[in-house]
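1. Fold the following, please.
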Amino acid sequence: MAWARIRTADEETVTGIIQGDMLLPRASLGSTIPAGAPIPLKDAALLAPCTPSKFIGLWNNYHASAERNGWAIPTHPLFFLKPASSIVGEGAEVVLPPSAGRVVFEGELGIVIGSPCKAASVEEAEAAILGYTCVNDLTSLDILNADPAFPHWTRAKGFDGFGVIGPVIATGLDWRQLTVRTLVNGRERQSYPAADMILSPPEIVRLLSQDMRLMPGDVIAVGTSIGARPVKGGDVVSVSIDGIGAVTVTMRDAA
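-> Model (predicted):
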């Protein structure tokens, strides 16, 4: 099953399930309650598939990158938060602010929470996962490392458009079987197995739920692996995961 969020020709925003070439509206994300007649997807624009109260991103959660960089293996998610204003979806244009300097893409798998989750067991955490989406966690390297006394995680990752998610939220996937691919202008730049994760999705959700209440629609980007590179104005960046699809954005220089 694939959940999506669309803008109709009448400028209405609708959440629902994709069935063939139609969207079946639902009362809310994860709901089984119908909320109107089916809507042809050809008459609508895909938006980011959810509106999270929290966008949580992980750092250093893949064995390959930890080994290459000599990083210690974490026992708890090393995380940061992106503001809601950073979130965009399929087909968006992302402006590169002059103050951002060097910006890199980071193709990632994203967990989407489907039910409230606090102080959960692993079983409860797994049950709280609605599904998975594609993420491009754009990051300003220059800002991140500008102050040796304080890495600017939120500022470096929080510009408008720097939290790309979509195109849909897919349910029923086995994350161990997924491969994350990132293409820039059609050329593959990342391709790595999600099975190389240090902390698994249920364990990530369990541990984060000890720190904060996770709510329906919250997104957790599980971290990236080797291959993140800088982007520039005009680049078309696509993060693709079989079973979910591809979320593509175009980078633009500020006017």
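2. CA only for contacts and neighbour counts going forward, please
-> Fine.
3. tell me, how many neighbours does residue 25 end up with?
-> Using other C-alpha atoms under 10 Å as the criterion, residue 25 is surrounded by 25 other residues.
4. what's the answer for residue 14, then?
-> Residue 14: 24 neighbours (other C-alpha under 10 Å).
5. could you say which helix or strand contains it?
-> Counting by DSSP states H and E, the element that carries residue 14 is strand 13-19.
6. now for whatever helix or strand comes next after that strand, which elements pack on it?
-> On the C-terminal side of strand 13-19, the closest following helix or strand by DSSP H and E is strand 22-25. Under the contact criterion of 3 or more C-alpha pairs under 8 Å, 6 or more residues apart in numbering; DSSP states H and E, strand 22-25 touches strand 13-19, strand 39-40.
7. List the buried residues of the strand holding residue 14.
-> Neighbour-count burial for strand 13-19, with 16 or more other C-alpha atoms under 10 Å as criterion, is recorded at 14-18.
8. what's next to that strand, contact-wise?
-> Contact partners of strand 13-19, identified using C-alpha atoms under 8 Å, 6 or more residues apart in numbering, comprise 1-8, 23-29, 49.
9. Would you do the same for the sequence below? I want to compare the two.
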Amino acid sequence: MKILRYSSNGEAHYGIARDGGKFERLAGSPLENLEPSGHFDDETSVVVLAPFHRPRVFGLGYNYRAHSKEVGKPSPTLPVLFMKPSTTVIGPEEPIVYPADGENVHFEGELVVIIGKEARNVSEADALEYVLGYTCGNDVSDRVLQRRESEFGCLLVGKGYDTFAPIGPVVETELDPANLRLVTRVNGEVRQDGNTSALVYDVPALIAYLSKYMTLLPGDHIMTGTPAGVGPIKPGDVIEVEIEGIGVLRNHVVAA
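-> Model prediction:
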């Protein structure tokens, strides 16, 4: 099932993507139930939004060995975690704003896990029971700021500009995250071509690890890390992150 959030006549709704370009509205939030309302909207008359409004976003660094190698880092011995402010999140086709003082801003295509119910001290064996579904994400990063922060053991503003977390277009609820192809294109050219089978810490391991230390809440996002091939973007570029079974997240870059 593909769940999405969209705007129709200025109002936001959750819906289910149906055949024939139709979206069937849900009666409420998908974090509460998936009861359809029977009201349909045509995809040509709505604007698809980020799946959830201003969620908590957890990010993972160096979670593909090939990416660690390309940036000269060893493979981690524990999940390397950071958080992106909720104001980084934008939806499909919304612009990524290139900072006025930006010097070296990169794309990072990623699989994103959406938590569906409260999770605390969850085992790896049970972890996927707490997942609503999966979507595409782009962990946009200012490398200059990121490196300056990292010298002092922190990471926030380099990942935290407004618009630096495009998410979407849909949340697929019936998907095995263990073996999914992920492709990122810049202006139609393939820059990343990876597979979630290469994750250092897979989705169950990440949920179990995070929930050991903190309560995961419905709607929380876990960006699972990026494969090799990251690179710079500039105003005018179009970035596409495609994950099999989910679809394509497309955003263009504009100058501040």
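10. And the TM-score between these chains?
-> The TM-score (TM-score structural alignment, normalised by the length of the first structure) is 0.93; 253 aligned residues with a C-alpha RMSD of 1.7 Å.
11. Out of the contacts of strand 13-19 of the first structure, which two are the most distant from each other?
-> Across the contacts of strand 13-19 of the first structure, the longest distance by C-alpha to C-alpha is 20.9 Å; it joins 1 and 8.
12. Looking at these two, which has the bigger crowd around it?
-> Higher neighbour count among residue 1 of the first structure and residue 8: residue 8, with 17 against 14, using other C-alpha under 10 Å.
13. Looks like the more buried one contacts residue 42 (just checking).
-> No - counting by C-alpha atoms under 8 Å, residue 8 of the first structure stays clear of residue 42, with 9.5 Å between them.
14. Trace residue 139 of the first structure over to the second structure, please.
-> Under the alignment (TM-score structural alignment), residue 139 of the first structure pairs with residue 141 in the second structure.
15. neighbours of that match, just the number please.
-> Using other C-alpha under 10 Å: residue 141 of the second structure sits among 24 other residues.
16. Kindly report the same for residue 68 of the first structure.
-> 9.
17. what's downstream of the helix or strand hosting it, the next helix or strand?
-> In the assignment (DSSP H and E), residue 68 of the first structure maps to helix 63-69. Next along the chain after helix 63-69 of the first structure, taking DSSP H and E as the criterion, comes strand 78-82.
18. how far apart are that following strand and its match in the second structure?
-> Average distance, strand 78-82 of the first structure versus aligned residues of the second structure after superposition (mean C-alpha distance after the TM-score superposition for the first structure): 0.6 Å.
19. which residues sit against that strand?
-> 54-60, 153-154, 157-158, 163.
20. Reformat the helices and strands packed on strand 22-25 of the first structure as TSV; add distance to residue 113 of the first structure.
-> Below are these laid out as TSV (distance: least, C-alpha to C-alpha, whole Å):
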stretch	distance to residue 113 of the first structure
strand 13-19	15
strand 39-40	25
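21. which stretch among those comes nearest residue 121 of the first structure?
-> Among these, strand 13-19 comes nearest to residue 121 of the first structure, with 28.7 Å by C-alpha to C-alpha.
22. what about that closest one, how far off from the second structure?
-> Strand 13-19 of the first structure sits 0.9 Å off on average (mean C-alpha distance after the TM-score superposition for the first structure).
23. So which bit of the second structure is that strand matched to?
-> Strand 13-19 of the first structure covers residues 12-18 of the second structure once aligned (TM-score structural alignment).
24. Then stretch 192-202 of the first structure?
-> Using TM-score structural alignment, stretch 192-202 of the first structure pairs with 194-204 in the second structure.
25. And stretch 100-107 of the first structure, by the same measure?
-> Residue span in the second structure matched to stretch 100-107 of the first structure, by TM-score structural alignment: 102-109.
26. Stretch 172-180 of the first structure too?
-> Using TM-score structural alignment, stretch 172-180 of the first structure pairs with 174-182 in the second structure.
27. ok, back up a step: compute the first-to-last residue distance for the match of stretch 192-202 of the first structure.
-> Stretch 194-204 of the second structure has an end-to-end distance of 19 Å (C-alpha to C-alpha, to the nearest Å).
28. quick one, helices of the stretch 51-200 of the second structure?
-> Secondary structure of the stretch 51-200 of the second structure (DSSP state H, counting those that start in this stretch): helices at 65-70, 143-150, 157-160.
29. got a markdown table for those helices, with distance to residue 220 of the second structure too?
-> Below are the helices of the stretch 51-200 of the second structure laid out as a markdown table (distance: least, C-alpha to C-alpha, whole Å):
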| stretch | distance to residue 220 of the second structure |
| --- | --- |
| helix 65-70 | 25 |
| helix 143-150 | 23 |
| helix 157-160 | 17 |
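30. Could you identify which of those helices is most buried?
-> helix 157-160 (a mean of 21; mean count of other C-alpha atoms under 10 Å).
31. Residues in contact with it: which ones?
-> 84-85, 88, 139-146, 149.
32. Please apply the same query to stretch 119-136 of the second structure.
-> 31, 109-118, 167-175, 177, 203-205, 207-208, 211-217, 241-243, 246-249.
33. What are the buried residues along it?
-> 119-124, 127-128, 130-136.
34. so which pair among those is furthest apart in space?
-> 121 and 136 (26.2 Å).
35. Wait, residue 234 of the second structure touches residue 97, no?
-> No - counting by C-alpha under 8 Å, residue 97 is not a contact partner of residue 234 of the second structure; they are 9.6 Å apart.
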